[in-house]
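Asker: can't give you the sequence, but here's the structure:
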């Protein structure tokens, strides 16, 4: 009999135990831990933030202080100006610098140094009533100067407005600008941000001897001239 063929089989791979398999299994790769970058301490960051805020606050406060100082200074000046003593009969012209229609400084105290002075006050330049009053003093101007009196128009108008009015109506006397109504208030002719039509007569040397508050436009120059003539 022919010999039996033997079936060749691949040798069976040795069976690994579960324990060995688990040991042989490669371990999962663990990502390499990166070195931690130290963060700025919260306290320090907070301090820096606070410092920045404080610096900003300081800057704002500084500007606010400057503004307050400006306001205080202005308020102080206004208060000082507004506190000019009231002027009544027997009182003298105050030491105060205002502008004339040419925008030049004038010292009010010196107006009556050489002659008597008439100050007539108008509410607003180049308006009907004020023009009537101003033209009345214009027409009587030679009479006042012959009696050794100077005439001045006082109002809260700007020098520019006064110059236009002076040129338009050919007013021969100077005009005084008192935009803050400092002298006007001291004379008792300011009311509710307006000027009362009036006139004031100061004798030579600066003493107030007569006043009319209020007065009608046409009456003002006539009454002023009558008073001065009555003193001669």
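Answerer: Everything's here; your move. The structure displayed is predicted, hence computed values, not measured ones.

Asker: use CA for all of it now, contacts and neighbours both
Answerer: Will do.

Asker: quick one: the helices in this protein?
Answerer: 18-24, 42-82, 128-146, 159-169, 182-186, 219-230 (DSSP state H).

Asker: okay if I get these as TSV plus distance to residue 106?
Answerer: Listed next are the helices of the chain as TSV, based on distance: least, CA to CA, whole Å:
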stretch	distance to residue 106
helix 18-24	112
helix 42-82	16
helix 128-146	20
helix 159-169	12
helix 182-186	13
helix 219-230	23
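
Asker: highest average neighbour count across those helices?
Answerer: Among those, helix 182-186 has the highest mean neighbour count (mean count of other CA atoms under 10 Å), at a mean of 22.

Asker: coming back round to it: and the helices of the chain: which comes nearest residue 93?
Answerer: For residue 93, the closest of the helices of the chain is helix 182-186, at 9.3 Å, according to CA to CA.

Asker: Alongside the first one, take a look at this:
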């Protein structure tokens, strides 16, 4: 099942890049979320995307939103990736791909690559925008624009 605009994001739990438990229920109902799924830490596109979210992170925070990156990489990989690129937002390890399946994130390139999809939800967890594109840096302005519309 693929999430669509108007759906509520499913509840999920995962480990963050520091090995701490993350529960989506601690965020839904409190703030808008930008949840982005990406293929792999330290690849050119994923690094460009993460660094673009980093560079605009204060803009998202100023609008009251939280940014969360999710891939199937290990906690250790996320920790190194976040430290190396000074990423101020949450990275979650989805090594069993359960969260990816919950959201219905499609694979790209004949199923060889995990998809790159960004979801923007309002504070109540309702999906307001879905952007599916392998063009890594295009996600940030789309997500920021969607958040700006939510907080008007």
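Answerer: Perfect, thanks for sending it. Keep in mind that what you see is a predicted model, and the values were worked out from it rather than measured.

Asker: I figured residue 34 of the second structure hits residue 68, correct?
Answerer: Yes - shown here, residue 34 of the second structure and residue 68 form a contact pair, counting by CA atoms under 8 Å, at 6.1 Å.

Asker: Could you tell me how far the residue nearest the centre of the second structure is located from residue 80 of the second structure?
Answerer: Nearest residue to the geometric centre of the second structure (CA atoms, centre = their mean): residue 36, 2.2 Å. Per CA to CA, to the nearest Å, residue 36 of the second structure is found 19 Å from residue 80 of the second structure.

Asker: Equivalent analysis for residue 119 of the second structure, please.
Answerer: Separation of residue 119 of the second structure from residue 80 of the second structure (CA to CA) stands at 25 Å.

Asker: cool, and residue 11 of the second structure?
Answerer: According to CA to CA, residue 11 of the second structure and residue 80 of the second structure sit 27 Å apart.

Asker: Let me see the contact set for the residue nearest to the centre of the second structure.
Answerer: Applying CA atoms under 8 Å, 6 or more residues apart in numbering to residue 36 of the second structure gives the contacts 67, 68, 69, 70, 116, 117, 118, 119.

Asker: Adding neighbour count, write the residues you listed out as JSON lines.
Answerer: JSON lines is the format used below for the contacts of residue 36 of the second structure (neighbours: other CA atoms under 10 Å):
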{"residue": "67", "neighbour count": "20"}
{"residue": "68", "neighbour count": "19"}
{"residue": "69", "neighbour count": "20"}
{"residue": "70", "neighbour count": "27"}
{"residue": "116", "neighbour count": "25"}
{"residue": "117", "neighbour count": "24"}
{"residue": "118", "neighbour count": "24"}
{"residue": "119", "neighbour count": "25"}
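
Asker: With that, I have no additional questions.
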